[in-house]
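>>> From the sequence below, what's the structure:
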Amino acid sequence: MPAPEYGRSLTGLGVNLLVRDMDRALAFQKQVLEAEVVYADPDFAVVRGYGASWMLHADHTYSDHPLTGSLTSAQARGVGVELRLHGCDPDAAEARARARDDTVLAGALDKPHGLREAYLVDPDGYLWVPDVPVAADEGGETP
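Modelled structure (predicted):
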């Protein structure tokens, strides 16, 4: 689909992630998150999984963007934002991240808000939180 047509087709909340190395970013998306790459080239990718889709843009595609000065920093990107993938098995995603030597900020745990989740950092420093519901006990409480 041509870029202008694709752009006009977008609705709702859109997520664009700026990445230093497209191949490395896509490897994390596929191998750790088990997301589907709908389209990819050296500049841009569309990724889909768990009822959502998001886009990756290579840093150089933002050369005329107001964020350009922020991209040269070695700091993690998206600090303060959690990219949650509801329905992505956190235990399996954590195991895949560890096998690739990615950063596991926190391993899979059951949380009081009813989700089992892990905190995984991708090669660009974005925080991904795969989660699944925890089964409630007979009283409706999360164990």
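>>> When you work out contacts or count neighbours from here on, use the C-alpha atoms and nothing else.
Will do.
>>> List the residues that contact Arg98.
Val104 (C-alpha atoms under 8 Å, 6 or more residues apart in numbering).
>>> what's the next secondary structure element after the helix or strand hosting it?
Arg98 belongs to helix 90-99 when assigned by DSSP states H and E. Going down the chain from helix 90-99, the next helix or strand is strand 103-110, by DSSP H and E.
>>> Would you mark the buried spots in that following strand?
103-104, 107-108, 110 (16 or more other C-alpha atoms under 10 Å).
>>> now stretch 25-43
Neighbour-count burial for stretch 25-43 [16+ other C-alpha under 10 Å]: 25-29, 32-37, 40.
>>> Show me the residues you listed that map onto strands.
Among those, the residues falling in strands (DSSP state E) are 36-37, 40.
>>> a markdown table please, covering these and showing distance to Glu94.
Compiled in a markdown table, those are given as follows (distance: C-alpha to C-alpha, whole Å):
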| residue | distance to Glu94 |
| --- | --- |
| Glu36 | 18 |
| Val37 | 20 |
| Ala40 | 25 |
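>>> Of those, just say which sits nearest to Thr61.
Ala40 (13.8 Å; C-alpha to C-alpha).
>>> circling back to that earlier point, let me know the closest of the buried residues of strand 103-110 to His60.
Of these, the one sitting nearest to His60 (C-alpha to C-alpha) turns out to be Thr103, at 25.0 Å.
>>> Please provide the structure for the following sequence as well, for comparison with the first:
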Amino acid sequence: MAEDKGEFPSGEDYGRSLRGFGINMLVRNVARSVAFAREVLLAEVATADQDFAVLRHRVDGRVLAEWMLHADGTYHSNPLPSLIAPDGPRGAGLELRLYAIDPDAAVVRARARSDVILAEPADKPHGMREAYILDPDGYCWVVSRPLSKNQG
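Model prediction:
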């Protein structure tokens, strides 16, 4: 599954470049999680192999979100896996939110893949239309777009 969109820096250089806030997600199968991100979230794959991936969400050509996937085995010396049940969903209590994605279209794509729709698209009082979709590892992705001023 090796994939690299353009020149991706070495692991050391990439690590040194990180700033701000980061998201690392432990996943059982990187390829399966990359497929979900591409097909449902319309994410861009910066780099991916069987153990690691970097995914990006762009709006109007700008990267607005970037997150990493790590296969469970890559965290062999990290304490986090001790908190994860061997089976069942991961990320309980965590919402991963991507803005500027049509929730109705995302649910159609997720349904076509037989992903779990936790909440159907709905207009919310905080001015967003959003849907809740579980990825293959049970992480909850909330995709949304702003409502027009006449909606909601």
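>>> Please identify which pair of the buried residues of stretch 25-43 of the first structure lies farthest apart.
Largest separation among the buried residues of stretch 25-43 of the first structure by C-alpha to C-alpha: Val32 and Ala40, giving 17.4 Å.
>>> ok, the buried residues of strand 103-110 of the first structure vs Met55 of the first structure, which is closest?
Thr103 (21.6 Å).
>>> Need the counterpart of the closest one in the second structure.
Matched to the second structure by TM-score structural alignment, Thr103 of the first structure sits across from Val116.
>>> got the angle for the helix holding Arg98 of the first structure vs strand 103-110?
Here helix 90-99 of the first structure runs at an angle of 160 degrees relative to strand 103-110 (axes from the mean of the first three to the mean of the last three C-alpha atoms, to 10 degrees).
>>> Quick one: residues contacting the residue sitting nearest the centre point of the second structure.
By C-alpha atoms, centre = their mean, the second structure has its centre lying nearest to Ala37, at 5.5 Å. Ala37 of the second structure makes contacts with 43, 55, as judged by C-alpha under 8 Å, 6+ apart.
>>> now do Ala110 of the second structure
Applying C-alpha under 8 Å, 6+ apart, the residues contacting Ala110 of the second structure are 36, 39-40, 116-117, 133.
>>> how about JSON lines for those, with distance to Ile23 of the second structure added?
JSON lines is the format used below for those (distance: C-alpha to C-alpha, whole Å):
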{"residue": "Phe36", "distance to Ile23 of the second structure": "17"}
{"residue": "Glu39", "distance to Ile23 of the second structure": "20"}
{"residue": "Val40", "distance to Ile23 of the second structure": "19"}
{"residue": "Val116", "distance to Ile23 of the second structure": "22"}
{"residue": "Ile117", "distance to Ile23 of the second structure": "22"}
{"residue": "Ile133", "distance to Ile23 of the second structure": "18"}
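>>> Closest one of those residues to Met68 of the second structure?
Phe36 (13.7 Å).
>>> Any idea how many residues pack against Val46 of the first structure?
Neighbour count for Val46 of the first structure, taken as other C-alpha atoms under 10 Å: 17.
>>> thinking again about what came up before, any idea which of the ones in strands among the buried residues of stretch 25-43 of the first structure is the one closest to Asp64 of the first structure?
Closest to Asp64 of the first structure, out of all of those and judged by C-alpha to C-alpha, is Ala40, at 21.5 Å.
>>> Identify the residue spatially nearest to the closest one, adjacent ones excluded.
Val46 (6.5 Å; C-alpha to C-alpha, 6 or more residues apart in numbering).
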